[in-house]
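Visitor: My questions concern the predicted model and sequence given below.
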Amino acid sequence: MIDTATHLAEIYTSEAGAVYQCDRRNRIMLDFAGQRSLLKIEAFLRLKHAVDSINLDEMASSPARAADFDIVTVCGCDRCYVLTLPELCSLKELLAGARFMLELNSMLHECLHAELV
């Protein structure tokens, strides 16, 4: 069970879900498709890589019934995602937005810290 009383900082939100940062537990919370997953940053990055490696164009153009969905699971993630093409597109956008915001926050922190020193 995820402790929702913990202070969460919103990283990125889209229509598909949201990504939060929990400083207390040093974790990323992914809220997607009505489910919440608590991930270490390494597992978050592995999940993003796994989703990015799926060829959405090939999936969309394939007539095979098995191409209607994909299964995504990574080490360190408590969920196995069985996603359709629209869900994969939404998750891909959510993870990309969150990754961008994490990188931006890191760069801002470095710049501010460099000026203070």
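Guide: Perfect, thanks for sending it. Computed from a predicted structure; not experimentally measured.

Visitor: From now on I want contacts and neighbour counts done on CA atoms only, so please keep to that.
Guide: OK.

Visitor: longest single helix anywhere in the chain?
Guide: In the chain, taking DSSP state H as the definition, the longest helix is helix 85-116.

Visitor: Mind giving me the packing neighbours of it?
Guide: With contacts taken as 3 or more Cα pairs under 8 Å, 6 or more residues apart in numbering; DSSP states H and E, helix 85-116 sits against strand 9-14, strand 17-22, helix 41-52, helix 56-61.

Visitor: Of all those, which one is nearest Gly34?
Guide: Between Gly34 and the helices and strands packed on helix 85-116, the shortest gap by Cα to Cα is with strand 17-22, which sits at 8.0 Å.

Visitor: What are the contacting residues of the next helix or strand along the chain from that closest one?
Guide: Downstream of strand 17-22, the next assigned helix or strand under DSSP states H and E is strand 27-32. With Cα atoms under 8 Å, 6 or more residues apart in numbering as the test, strand 27-32 has contacts from 16-22, 36-41, 44, 91.

Visitor: Can you tell me which of the residues you listed lies closest to Val51?
Guide: Leu91 (7.8 Å).

Visitor: putting a second one here so we can go through both:
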Amino acid sequence: MQAATELREIYITPAGAVYQCDRKNRLMVDFAGTLSVLKIDTFLRLKHAIDKIDLQAMVTSTDRSSDVEIISVLGTDKVYVLTMPELHAFKELLAGARFVLELNSMLHECLNAELA
């Protein structure tokens, strides 16, 4: 149970959550019933891969193969197989987490600048 106290909640939606482990310098993405432990750069590559998916094109496509997207990024052995609604929820989760991480970074920079 000690590990649970080392995790900081970054962002939560009804579909999932992102936590940060400062001890191991990792992000933990809890989505679609699985937990992925990612380095920061892997998280950013995952977010970039998700952001590149055109949800509008998936909605308007008549091709049944466009109902599902398969996402795999360098740095993890996890493969995401997501439907369009899941992609939308995952995109929202990752965007919110990235925003909070950037906000925290800017706050630390401001605080350190004032203390110097």
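Guide: Done, it's in. Just so it is clear, the structure is predicted and the values come from calculations on it, not from any experiment.

Visitor: Emit the PyMOL select command for whichever of the contacts of strand 27-32 of structure 1 are buried.
Guide: Buried residues among the contacts of strand 27-32 of structure 1 (16 or more other Cα atoms under 10 Å), as a PyMOL selection:
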select buried, resi 17+18+19+20+21+22+36+37+38+39+40+44+91
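
Visitor: between the contacts of strand 27-32 of structure 1, which is closest to His7 of structure 1?
Guide: Nearest member of the contacts of strand 27-32 of structure 1 to His7 of structure 1, counting by Cα to Cα, is Cys22, at 6.4 Å.

Visitor: Could you measure from that closest one over to Leu38 of structure 1?
Guide: Here the criterion is Cα to Cα, to the nearest Å. By it, Cys22 of structure 1 lies 9 Å from Leu38 of structure 1.

Visitor: In contact with the residue nearest the centre of structure 1, which residues?
Guide: Note on structure 1: the residue nearest the mean C-alpha position is Leu95, at 3.7 Å, using Cα atoms, centre = their mean. Taking Cα under 8 Å, 6+ apart, we find Leu95 of structure 1 in contact with Val19, Lys48.

Visitor: can you count the residues close to the nearest residue to Ala17 of structure 2 once chain neighbours are set aside?
Guide: Sequence neighbours aside, Asp30 is the residue nearest to Ala17 of structure 2 in space, at 5.1 Å (criterion: Cα to Cα, 6 or more residues apart in numbering). By other Cα atoms under 10 Å, 17 other residues sit near Asp30 of structure 2.

Visitor: again with Ala66 of structure 1
Guide: Neighbour tally, Ala66 of structure 1, other Cα under 10 Å: 9.

Visitor: Please apply the same query to Ile28 of structure 1.
Guide: Here the number of neighbours of Ile28 of structure 1 (other Cα under 10 Å) works out to 24.

Visitor: With Pro63 of structure 1 as the reference, measure out to it.
Guide: Taking Cα to Cα, one finds Ile28 of structure 1 at 36 Å from Pro63 of structure 1.

Visitor: what does Val117 of structure 1 give?
Guide: Taken as Cα to Cα, the span from Val117 of structure 1 to Pro63 of structure 1 is 59 Å.

Visitor: more neighbours, these two?
Guide: It is Pro63, of Val117 of structure 1 and Pro63, that has more neighbours when counted by other Cα under 10 Å, with 10 against 5.

Visitor: Contacts only, for that one.
Guide: Applying Cα under 8 Å, 6+ apart, no residues qualify as near Pro63 of structure 1.

Visitor: Could you do Leu7 of structure 2 as well?
Guide: Residues near Leu7 of structure 2 by Cα under 8 Å, 6+ apart: Tyr19, Gln20, Cys21, Asp22.
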